[in-house]
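In: When you get a sec, could you give me coordinates for this:
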Amino acid sequence: MPGNDHYVRQILKSLSPDEDRVCLVYEDTPTRAGELSAAVRSAAAGLRAQGVGAGDVVAVMTVNNTPATLILRYAAGLVGAVVVHVGTVNAVNPGDVLRVREQFDIVRSTRARVFAIDADNAERARELRDRFERPVLLVALGDLGPDVVDLSVLPPDAFDLADAAQGELAVVTYTSGSTGRPKGVCWSYEVRNDVLARMAAQAHRQTVLITAPLTHTAAFTSDNVLVAGGTVVLHHGFDARAVLRAVERHRVTRMMLSAPQVYALKDHPDVNSADLSSLRDLMYTGSPAAADRLAEAVKVFGPVLCQIYGNSECGQMCRLSGDDHTRPELLRTVGRPVDLVTLSIRDLQDDRELPPGEPGEVCVHTPLAMTGYWDDPEQTARTLRDGRLHTGDIGHLDEEGYLHLRGRIADVIKTNGIKVYPAAVEGALAAHPGVAQAAVFGVADADRLERIHAVVVARDGHHVTADDLRDHVATTLSPNQAPAVVTFRAELPVLGFGKPDRLRLRAEAEEAARVPSHNEWEMR
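Out: This next block holds a predicted model:
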């Protein structure tokens, strides 16, 4: 490993050479490097004074994508605590806040000793605290009342960086997957230290716009940017007009969006007048992207698009570079494995490695993977086997080493005697000029036969019918893969970077199928 220096200490050391430079921008308000470092050290001193240390669990309950979210996480990290974000399990929408019951389940499961809060979450934190018989400490960056410890009181020099502590786990990220049950993805100090050392060694300064919640991988992106001497621009969520304005105003060089967000940015009326000359990397991830829409985006943004294939359990696995986007045949792939990742396709029955062209489960080996799922040894054992992380995705490698995804193992639809991969049907639907987004899943009918359902968001200004889309899929793929039921909606529910929540859509379709009425689910 490049080194095992504490990851937060690495970040704070990177801030010290030029304390007057702007390292963080929130709502167009800048935070200078010296200010951020001082706030983190003061808060860490406050936590230590309260006896918080290695192995204690600190639940962060703040408005997403504010400086407080980063400061409280870094302060907890400096004293060796485990940080658990309990704001949301949605990796793309900061405004999708968990309900009280869901937050209670997380803090109870993790046995959180401390709630790190802000003014907007004080009332809810007190409500949660009062549900526990054990004592729970409330802390904040400011005076929120006599029952909340103010972590901004002690001077920064009350915490010596040489005293930074670390336990085994650094961060637990709760994410909602295909099962619908939130999973706590555990990240060790060892891995976080290693990643930050690698990023610091690159010393590649960037100005990065973040619209996804700091409760998930966007937080790690912030770490990477700050340790390399860059600047983080925080937005509360994705708004195409605000994003274009931010790129121009702050000279943003990199941002990470979902594929549907790239489409929205491309289609925005201000895109042609905005100054995007600073942008070097327009990265997108999440749901499968439509090759035709990507080709259109390349024409608008130039050779800056970069597709990332990854997951919450190990981060990036594959990358489709800007140069790759100039080859139309590659736009249907998710790229090739990145450094430190060894990728293989495994047979679903006997786990043997499959040759190029044969579909199987995508498995990876990387030193930068999670340690497991919080308090779930069975799921951990299913996911981490023989030194490999089993993704649950189905795909195949081609002769050049590019990965082609077909969908999730759990999502495969068996109909008319064949296996239908939802991702393939979604890709065909997304290629239709009248479709903005699509989600495909299987629903069993009264005879227990699976039928293909599609939920579609039409593009603005386009009129498209269910029959149009069925004919399009039948021609593009095959009649057996055409959806039997097509529903139109204004938007899709999502889990992460544009990933459609098929579990929710399937449940709604099953409920509607039990109601004998001529409603929107019966658009034949």
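In: C-alpha from now on. contacts and neighbour counts both.
Out: Will do.
In: Surely V22 is in contact with T29?
Out: No. In this structure, V22 is not within contact of T29 by CA atoms under 8 Å, at 9.8 Å.
In: Do I have it right that A197 meets G3?
Out: Yes. In terms of CA under 8 Å, A197 counts as a neighbour of G3; the distance is 6.3 Å.
In: Looking at those two, which has the bigger crowd around it?
Out: More neighbours sit around A197 than around the other of A197 and G3, counting by other CA atoms under 10 Å; the figures are 23 against 13.
In: I would like the residues contacting the helix or strand in which the more buried one is found, please.
Out: Mapping A197 onto the secondary structure by DSSP states H and E places it in helix 189-202. With CA atoms under 8 Å, 6 or more residues apart in numbering as the test, helix 189-202 has contacts from 1-7, 10-11, 166-170, 223-224, 227-228, 367-369.
In: Next step: the residues you listed restricted to helices.
Out: Among the contacts of helix 189-202, the members falling in helices (DSSP state H) are Y7, Q10, I11, D223, N224, V227.
In: Of these, which is the nearest to A507?
Out: D223 (37.8 Å; CA to CA).
In: residues near that closest one, how many?
Out: Per other CA under 10 Å, the neighbour tally for D223 reads 23.
In: The structure of the following sequence is requested for comparison with the preceding one:
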Amino acid sequence: MHNEGLGSWPARRARKTPRRTALVHDGRTLAYADLDERVTRLAHGLRSLGVRRGDRVAYLGPNHPSFLETLFAAGALGAVFVPLNTRLAAPEIAYQLADSGTSVLVCGPAHAGLADELRAGAPVRSFVAVDGAGAQYFQDYQDHQDYEDLLAGGAADRIDEAVGPDDLCMIMYTSGTSGRPKGAMLTHGNIIWNAVNVLIDHDLVADEVALVSAPLFHTAGLNMLTLPVLLKGGRCVLVAGFDPEATFDLIEKHRVTFMFGVPTMFQQVARSPRWEGADLSSLRILTCGGAPVPPTLIAAYGERGLTFLQGYGMTEAAPGVLFLDAEHAESKAGSAGVQHFFSDVRVVAPDEPGLRPTGPGEIGEVVVRGPHVFRGYWGLPAESAAAFTDGWFRSGDAARVDEDGYAHIVDRIKDMFISGGENVYPAEVEHALLTHPDVLECAVIGVPDDEWGEVGRAVVVARPGSAPTAEDLLAALAGRLAAYKIPKSVVFTGALPRNGAGKLLKQPLRADFGNP
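Out: I've put the predicted structure just below:
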């Protein structure tokens, strides 16, 4: 094959295990040979819509076989896949479509209405609706295609476009501290090498059964769980969204061996009345990321004979950086582990030129280098260059390394906080708040929350002569930002602390207003 990228995976796997089940969704199973045929037909269908090498094809919708089929079909053409976060508000999605220059949008079930909303603000040429989702919205538009009709009309002869490891595979948006999300450019090689790291460090086997309830539009659900399992020839059980009660049923029915989730998901499972009596005997690998795992949660799963494998990563690294294996899960509890097999990681002095490694126990910035690290941000050459020092990507996260070389993430140099596994960047929320006529100044910080880990709190200086309420300000954000980004509380103050250069100082804000 000339195609060495992800677009060739269905064909390569079908050569080896054609009748093995690849995907399970809503009572339907899809063998690797069937997946290969559907991807081939979809690739022809996308080509008939004008998609060529380098063109962007976006997907908006929950976990569904069509998400993966679209990813692989785009890869077969040498096109670029753009997964969209369904939790975002319409203006946020429209920005990503416009910024990426997406030409074709595939919208999954229940999202056709949102896709219709996006028409005015995004330069999308063609809309493809899955499961008849667009019938009531797109029937009068010539640019609408039904997904299954597009496949049925596509040829079955293989497309073998020359695609190499250095070719762009995916633009995955990650929120930026400037208030605008940035598109991380991940090559086919980035994602392949990350998958190899997972195969090695997670010790995956060919009969792995993965429960994919974490969203595929996030890098962990896609690149740390689903794609490595498909590369190995295992089975992925796709569900549209996470439900703790349904999780028990799915584990028992499909004999699930591998799960990924953020701590909130695992907490909800452990709080269920079914927890004590549930059959969890098939589970072999539980990986948890997005936020530190509370010791009480580790203990609860330990009582059921289950061990969390924790890790640390970022979209820009596709995403795996550090990993704590089962052998050291207890002795190094609280650590993010050591670097993945094909990854180099250092903790360096953050305020010094160069990359001086810190000593044991000294806090510094995490930097990473390896074949899985992205090539830069889409359309942002200056920011891309600034993100690297001597070939090392600067994460902006602070950590310390113990005497055994295990890294402990201790803080975030950037102001980002994590709410329910979702990254929230205060600058983006602050930008939205400042458009309110009654807000003179504002700052957003993360505060502890029992359910979500952290939630936002807005510290606001009201414009003289105005008297806004917390309810007014939060209501003004509804529909403009994703719900998880909207602060859960507002406090008012007379002034925000700044240094002599006028830079906002958030540490005093956290000290004064950071308690739950």
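In: related to what we said a few turns ago, which residue of V22 and T29 of the first structure possesses the greater neighbour count?
Out: V22 (20 against 10).
In: what's near enough to touch the more buried one?
Out: By CA under 8 Å, 6+ apart, the contact list for V22 of the first structure reads P30, T31, R32, A33, T231.
In: Got a ChimeraX select line for the buried ones in these?
Out: The command below creates a ChimeraX selection of those among the contacts of V22 of the first structure that count as buried (16 or more other CA atoms under 10 Å):
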select :31,32,33,231
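In: Which member of the contacts of V22 of the first structure is positioned nearest C363 of the first structure?
Out: Closest to C363 of the first structure, out of all of these and judged by CA to CA, is T231, at 33.9 Å.
In: Is P109 of the second structure in contact with V130, as I believe?
Out: Yes. Contact between P109 of the second structure and V130 holds when scored by CA under 8 Å: they sit 5.9 Å apart.
In: With neighbour numbers in mind, choose between these two.
Out: Residue environment comparison for P109 of the second structure versus V130 gives the larger neighbour count to V130, 24 against 18, counting by other CA under 10 Å.
In: mind checking how far that one is from G221 of the second structure?
Out: The spacing between V130 of the second structure and G221 of the second structure, counted by CA to CA, to the nearest Å, is 21 Å.
In: just to revisit the earlier point, quick one: whatever helix or strand comes next after the helix holding A197 of the first structure aligns where in the second structure?
Out: Using DSSP H and E, the helix or strand that directly follows helix 189-202 of the first structure along the chain is strand 207-210. Strand 207-210 of the first structure corresponds to residues 209-212 of the second structure when matched by TM-score structural alignment.
In: The matching stretch: average distance to aligned residues in the first structure?
Out: Mean deviation of stretch 209-212 of the second structure relative to the first structure after superposition (mean CA distance after the TM-score superposition for the first structure): 0.8 Å.
In: contacts for that stretch?
Out: By CA under 8 Å, 6+ apart, the list of residues contacting stretch 209-212 of the second structure reads 63, 221, 225-226, 229, 234-239, 250-251, 254-260.
In: Next: stretch 35-42 of the first structure.
Out: 12, 15-16, 19, 71-72, 74-75, 151-159.
In: Same check on stretch 8-15 of the second structure?
Out: For stretch 8-15 of the second structure, contacts defined as CA under 8 Å, 6+ apart pick out M1, Y32, A33, L35, D36, V39, F72, G75, A76, L231, G233.
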